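Visitor: Okay, here's the prediction I keep looking at, along with the sequence it came from:
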Amino acid sequence: MPPSKTPAIAIIGGGPCGLTFARLLQTAGIKYYVFERDPSPESTSFNQGGTLDIHNETGQEALRRAGLHDEFKKLSRQDATAMTLMDSTGGIKASFSDDTDRPEIDRLQLRQLLLNSLPAERIRWGKTLSNVGPNENEKRSGARSWRLSFADGSTETGFRLVVGADGAWSKVRQLITSAKPVYSGKMFIEGRLSNDNPEYGTAREMAGKGTAMALSAKSALCVQQMSDRSYRLYMGVTAPENLTRPGGDADPADMDKARATMLGPRGFYANWASNTRALIAASENPWRPWPLYRLPIGLFSSEATENGGTEGNANEPDQARWKRTPGVALLGDAAHLAIPNGEGVNQAMYDSLVLFRKIMSELGDEGAQAAYDEEVDQVALERAVAAYEAEMLPRAREHIQSSIDLENLMYADDGASRMIEMFGTTIFQLALTPFAKFDDSIPPFTQAQIHQINPTVQPPATTNIDMAPYQPGLTTLVDLGTHKLELTIYGPPRRAHNPIVVIIPGITSSIKEWSAVTRSLSESMSVMNYERAGYGLSEPAPDSDSRTAEEIAAELHALLRVAKVAPPYIVVSHSYGGIILREFVKLRTLAQFKGFVFVDANTEETPMTYPSPFVHAIQGDIDTLQLCYGDCQRLGHAGWQALLEEETRPGHKAAANREVSQYHGSDKALGAKGHSEIEEPELGRVPLVVLQADYAVDLRKIYAEGVRLGNGTDVERVGMSQFTSQANAIEESMQKKILKLSERTKFQHVSGVGHSIHLAAPETVVDAVIWILMQYRC
């Protein structure tokens, strides 16, 4: 690869996130150096930690982009994800198997995997950072340069960006905030059990290939198998910070005293079950103290991060501010130190991926080979880091809050039973429905009100204002004999045999959600918009208290026939619209279709529980459409207001309730037809695109707002956090099953965009339609 034209980036810290970021830069040919305090790559310190579960949508996503996912899969252990929970007496016990894609890998293995992917000359070993500051000697341009000083007396200069991946006690963090980590009041003390340990069989019986956790109000014990089949033991205790310091009651330098502190008559594990006490007694020296710290959560409030930082809240010290410092970025624990909650390394690696993507978006497709101008590209780097922080800071707050919630849950008097309740309810439910809520008491519009609208005249701008930029289209009411439906065709005059795009919105959703997609597609092809019964200008369906997917599909079938909208069709469906689409196809011949786009769509296997009782508890009465999409929708102000007015209209809500009442019944009806069980693909060779959303994006917003409002108990908050961490992996499994419907398919995970892809990333849907059209050119 040709040498980089961009200036070097300094990465402080050679842990998983620093090395992940280095590897990502390596793939783009961007120059970097990693400065790591370990003296050599052969440092296989016991202190490197235990085993990590790497999540599909965060840690693994970073490894995929880094080109290391295949090697990771060879090293990781999918059979190590089982969890056993019990109380301190062994009286409450439950085991859970995690079927999502979150395999385990030793921290040391992960580090070596990343090291093996990097040129040796890019890593400087034995470099403990002592200070970082501006390079006062460089005056050749207006661009900024940093000077790094190390404990060995050496210095390094010439860096335009310093990335702090230097952990809990980050030196780089001091350039952004003077906030210090806060002791949580808890600590882990780590020991190990080798394969020839006399209590090895006890550990194997308790944890197997996975993890066992025993809980009480003041202490916890975690047993976890490593790749070499040895076990790590983590004693979690509520204790003062000096417990393991020199001279403290559990100072590892005096192991007899430390064991007595754990197991003696007044020890942390005095009244625990004999098998757990035996493991502690037999755990091998040296023990490693691990006091648990976290950054103040107020550091990540909007008040503390807005406009370069302002005063924290009344409970935070004045220095708890986040100041955007040009030329500096933080990753992982340096950015958002939290006590362990299963997300730390995943969030850290995802930080690396997000920052890398933001940098690449500023450099353009040519990456490091683009023409370089110091001052111009310094500004571009600043835009990249600012965009990274805008994404990372809300996620950081949620991460720390989740760790606090889990801490409160684990160390509660009934922590074991509450954890079992959480795992038992959370594993593993997911539904792809919208987050809407409805009130059955709201009546629909009367037919007299609807008939005041002349079906042969273009509606006034106030009812169709978001359509102004479109190709000319005529809105009319089509009489099906039982009721009338609103129909609008957009785009240039349609030629014979040219396809028309037909859009099927999700349950409860107006076609107004699709105005941005329609606007773009209609520049070059025909697009049909229609409102289902009771939505928009459409009349309610008569004598129907409920609306099944089969009935809605039959309604669409009749509309096309009466309105003489001829095939061929490219059908785009969202969410529950995927069920309607598949029912609709059964009413037509397959030759009438040119393609299908399933936008985060439901299947007949969508679970009954939506999406988790914990989500309901945290969500409360939050307006999730406004919360999740108000600041990222692409409809424009007028289009957004028109949508909000429609979807809060009483008649719309009444019609939506009728659909919701048959939501799961329609899934079952589709499944009973055995659509997925036939030998030939149901849709033959008709091109099919599946767009999977980043479902956790919506859930994180709901969680943060719900916690801000005080919604949910500790159990419910931890439960929702667990659900959020699993959601994308479960959704991917279901979304990929849709690919079996056709022989010609494309799958795309739309990273960073929630369930309503068409609202926040309409270009993705447009690209899917273009891909379908290209299949007929090939």
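Guide: On my side now, so go ahead.
Visitor: When you work out contacts or count neighbours from here on, use the C-alpha atoms and nothing else.
Guide: Will do.
Visitor: Just the buried residues of stretch 612-621, please?
Guide: 612, 613, 614, 615, 616, 617, 618, 619, 620 (16 or more other CA atoms under 10 Å).
Visitor: ok, for the fourth one, nearest residue in space, not its chain neighbours?
Guide: Counting by CA to CA, 6 or more residues apart in numbering, residue 720 is the residue found nearest to residue 615 once chain neighbours are left out, at 5.7 Å.
Visitor: what's the neighbour count on the one you found?
Guide: 28 (other CA atoms under 10 Å).
Visitor: secondary structure element for it?
Guide: For residue 720, the enclosing helix or strand under DSSP states H and E is helix 714-737.
Visitor: Which SSE is immediately downstream of that helix?
Guide: Going down the chain from helix 714-737, the next helix or strand is strand 745-750, by DSSP H and E.
Visitor: Quick one: work out the angle between that next one and helix 714-737.
Guide: 150 degrees (axes from the mean of the first three to the mean of the last three CA atoms, to 10 degrees).
Visitor: Show me what the very next helix or strand once past strand 745-750 is packed up against.
Guide: Toward the C-terminus, strand 745-750 is succeeded by helix 757-760 as the next helix or strand (DSSP H and E). For helix 757-760, the contact count by 3 or more CA pairs under 8 Å, 6 or more residues apart in numbering; DSSP states H and E identifies helix 515-521, helix 762-775 as packing neighbours.
Visitor: just these: most buried one?
Guide: Ranked by mean neighbour count under mean count of other CA atoms under 10 Å, these are led by helix 515-521, which reaches a mean of 23.
Visitor: which SSE is residue 114 in?
Guide: Per DSSP H and E: helix 107-116 holds residue 114.
Visitor: What residues of that helix count as buried?
Guide: Of the residues in helix 107-116, those buried (16+ other CA under 10 Å) are 107, 108, 109, 110, 111, 112, 113, 114, 115.
Visitor: what packs against it?
Guide: Right, helix 107-116 is packed against helix 16-27, helix 69-75 by 3+ CA pairs under 8 Å, 6+ apart.
Visitor: between the longest one and helix 107-116, how many degrees?
Guide: For helix 16-27 against helix 107-116, the angle between stretch directions is 20 degrees (the same axes, to 10 degrees).
Visitor: Does helix 16-27 pack against any helices or strands, and if so which?
Guide: In terms of contacts (3+ CA pairs under 8 Å, 6+ apart), helix 16-27 is packed against strand 9-12, strand 32-35, helix 59-65, helix 107-116, helix 344-363.
Visitor: want to compare, so here's the second one:
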Amino acid sequence: MDSSGEMSATSMVSIGTHRLAMSVTGPDRCSVTDPIVIVLTGAGDVASSYVALARLVSRFSRILLYDRSGLGASDAGKPGHPRPSAVAAVAELHMLLTNAGILPPLLLVGHSFGAIIAREYLHLYPGAVAGMVLCDPASERQSDYFKIPDPNIDAVMGNLNYAQVTGLRTDTVLTREEWRTRAADILRGMSNWEAEAACFKETCEMLAAKKQCTDQALGSKPLSVIRANSARDYERIYKKGVEVGNGTEEQRRAFRHLLDKWDDIDHMMKVEQLQLSSNSRLVHLLDCGHHVHLVQPDVLAEEIKWPRDFTHDEDHGGEKGEGPECCAKSCDAHTPAIQVTVGPWMEELTESE
């Protein structure tokens, strides 16, 4: 279908067994090589969390937001519907795009668990993917280090409000009405969030078996990995939980032990994913927690713009690796660079592998 025929505003699209909610905004795609941005939300998260990002991205690109089955405004799957693994999410997304008449190329933007969905989509449809932005992404090794859910974290958190304790509610750029809409959408899909969490270990194992980082699955297509300061979120939860007396001493010690090694583990998992492409870069946000799209959507929008500009330059004979001005330097096509480009300091590290 011609890009001008793609849906705009919010629509309910049948995927055969039920319907998914989606919205497409932004300018019409100017050519058959012009990618559309596809946002893949984290576990239990919803399209309404990304309205601020969509406002920014729609100034320069077509962007699609959608809710997976049982989340947000989408229908729940019928009895017998596959468990909500990342592979099942890919099958749904592909059917959604097909039935909505949305053609490749696709620029996949995955946050947290959504990054695993993006990578599973890359595995099945590599030719459809023009580039990727992985925002504080989960990885295939996540379940090696983190329990989801973690009983020790849950005990210390108790009845604390995550958004209040971490500062997310104060720091978000969403309006009050947008926040309320998001909260209602998330609440409506709580059972599906629990089902996605229950599949997480299996999902990680399935992705690990594909050895995408070793095989450089994205080739030389542009990849941006954003590393947020998720450890800060949980340090705040730990501090407040202990302050109000939540959890046993043993549970607090276990939580503290995890926090003491959290940053090193997180760094390792983010850096490993740069190996997905020979044209990759890392953005490290020291002053932002896990929910980058709610607090600093401008940074995420800029990282979406970089691979779009890259593919546009290639189509028009431009130089590869031209990125936004915040970058230390362009990415070398032969030696992947890890670029720490946002925060009070900046340095460049070169990976030998």
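Guide: Now that the structure is in, tell me what you want to look at. Please read all numbers here as calculations on a predicted model, not as lab measurements.
Visitor: returning to what we had before: what's the helix holding residue 114 of structure 1 aligned against in structure 2?
Guide: Helix 107-116 of structure 1 lines up with nothing in structure 2 when matched by TM-score structural alignment.
Visitor: Quick one: work out the angle between that helix and helix 344-363.
Guide: Going by the same axes, to 10 degrees, helix 107-116 of structure 1 makes 20 degrees with helix 344-363.
Visitor: neighbours of the residue mapped onto residue 280 of structure 2 from structure 1, just the number please.
Guide: Counting by TM-score structural alignment, residue 280 of structure 2 lines up with residue 745 in structure 1. Neighbour count for residue 745 of structure 1, taken as other CA under 10 Å: 20.
Visitor: Quick one: residues contacting residue 745 of structure 1.
Guide: 687, 688, 689, 690, 739 (CA atoms under 8 Å, 6 or more residues apart in numbering).
Visitor: got the contact list for the first one?
Guide: With contact set as CA under 8 Å, 6+ apart, residue 687 of structure 1 has these partners: 594, 595, 596, 742, 743, 744, 745, 772, 775.
Visitor: 10 Å instead?
Guide: With contact set as CA atoms under 10 Å, 6 or more residues apart in numbering, residue 687 of structure 1 has these partners: 570, 593-597, 741-746, 769, 771-776.
Visitor: Spatially nearest residue to residue 19 of structure 1 (excluding sequence neighbours)?
Guide: residue 114 (6.0 Å).
Visitor: pretty sure that neighbour is touching residue 26, no?
Guide: No. Contact criterion CA atoms under 10 Å: residue 114 of structure 1 and residue 26 do not qualify, at 11.3 Å.
Visitor: sorry, back to before: with distance to residue 625 of structure 1 as new columns, can the helices and strands packed on helix 757-760 of structure 1 be given to me in TSV?
Guide: Listed next are those as TSV, based on distance: least, CA to CA, whole Å:
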stretch	distance to residue 625 of structure 1
helix 515-521	16
helix 762-775	16
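Visitor: Out of these, which is closest to residue 200 of structure 1?
Guide: Nearest to residue 200 of structure 1, of all these, is helix 762-775, at 53.1 Å by CA to CA.
Visitor: That closest one maps to which residues in structure 2?
Guide: So helix 762-775 of structure 1 sits over residues 297-310 in structure 2, by TM-score structural alignment.
Visitor: Look up the average distance of the matching stretch to its aligned counterpart in structure 1.
Guide: On superposition with structure 1, the mean distance recorded for stretch 297-310 of structure 2 (mean CA distance after the TM-score superposition for structure 1) is 1.4 Å.
Visitor: Could you report the neighbour count for residue 122 of structure 2?
Guide: 21.
Visitor: Over to residue 150 of structure 1?
Guide: Per other CA under 10 Å, the neighbour tally for residue 150 of structure 1 reads 17.
Visitor: Please apply the same query to the one 5 residues further on.
Guide: Using other CA under 10 Å, residue 155 of structure 1 is surrounded by 15 other residues.
Visitor: The aligned partner of residue 124 of structure 2 in structure 1 - how many residues pack around it?
Guide: With TM-score structural alignment as the criterion, the equivalent of residue 124 of structure 2 in structure 1 is residue 587. Using other CA under 10 Å, the number of residues around residue 587 of structure 1 comes to 13.
Visitor: again with the one 5 residues further on
Guide: Other residues near residue 592 of structure 1 number 14, with proximity taken as other CA under 10 Å.
Visitor: quick one on the thing from earlier: just name the closest of the buried residues of stretch 612-621 of structure 1 to residue 674 of structure 1, please.
Guide: Each of the buried residues of stretch 612-621 of structure 1 was checked against residue 674 of structure 1 using CA to CA; the closest is residue 612, at 26.9 Å.
Visitor: What is the corresponding segment of structure 1 for stretch 217-231 of structure 2?
Guide: The aligned range for stretch 217-231 of structure 2 is 682-696, by TM-score structural alignment.
Visitor: tell me which of the contacts of residue 745 of structure 1 are still there in structure 2?
Guide: For those, the aligned pairs still in contact in structure 2 (both residues aligned by TM-score structural alignment, their matches' CA atoms under 8 Å) are 687, 688, 689, 690, 739.
Visitor: Please tell me I have it right and the second one contacts residue 736.
Guide: The one in question is residue 688 of structure 1. No. Using CA under 10 Å, residue 688 of structure 1 is not in contact with residue 736; the gap is 11.5 Å.
Visitor: Which one's more surrounded, the two?
Guide: residue 688 (29 against 16).
Visitor: Give the full set of residues in contact with the more buried one.
Guide: Neighbours of residue 688 of structure 1 in contact, by CA under 10 Å, 6+ apart: 570-572, 594-598, 738-747, 768-769, 771-772.
Visitor: now residue 604 of structure 1
Guide: Residue 604 of structure 1 touches 576, 578-579, 664-676, 734, counting by CA under 10 Å, 6+ apart.
Visitor: for it, helix, strand, or coil?
Guide: Secondary structure state of residue 604 of structure 1, per DSSP: H, G, I helix; E, B strand; the rest coil, is coil.
Visitor: Just the endpoints, please. Distance across stretch 633-640 of structure 1?
Guide: By CA to CA, to the nearest Å, the extent of stretch 633-640 of structure 1 from end to end equals 8 Å.
Visitor: Could you tell me where it falls in structure 2?
Guide: Mapping stretch 633-640 of structure 1 onto structure 2 (TM-score structural alignment) gives residues 172-179.
Visitor: Which positions in that stretch come out as buried?
Guide: Neighbour-count burial for stretch 172-179 of structure 2, counted by 16+ other CA under 10 Å, picks out 172, 173, 174, 178, 179.
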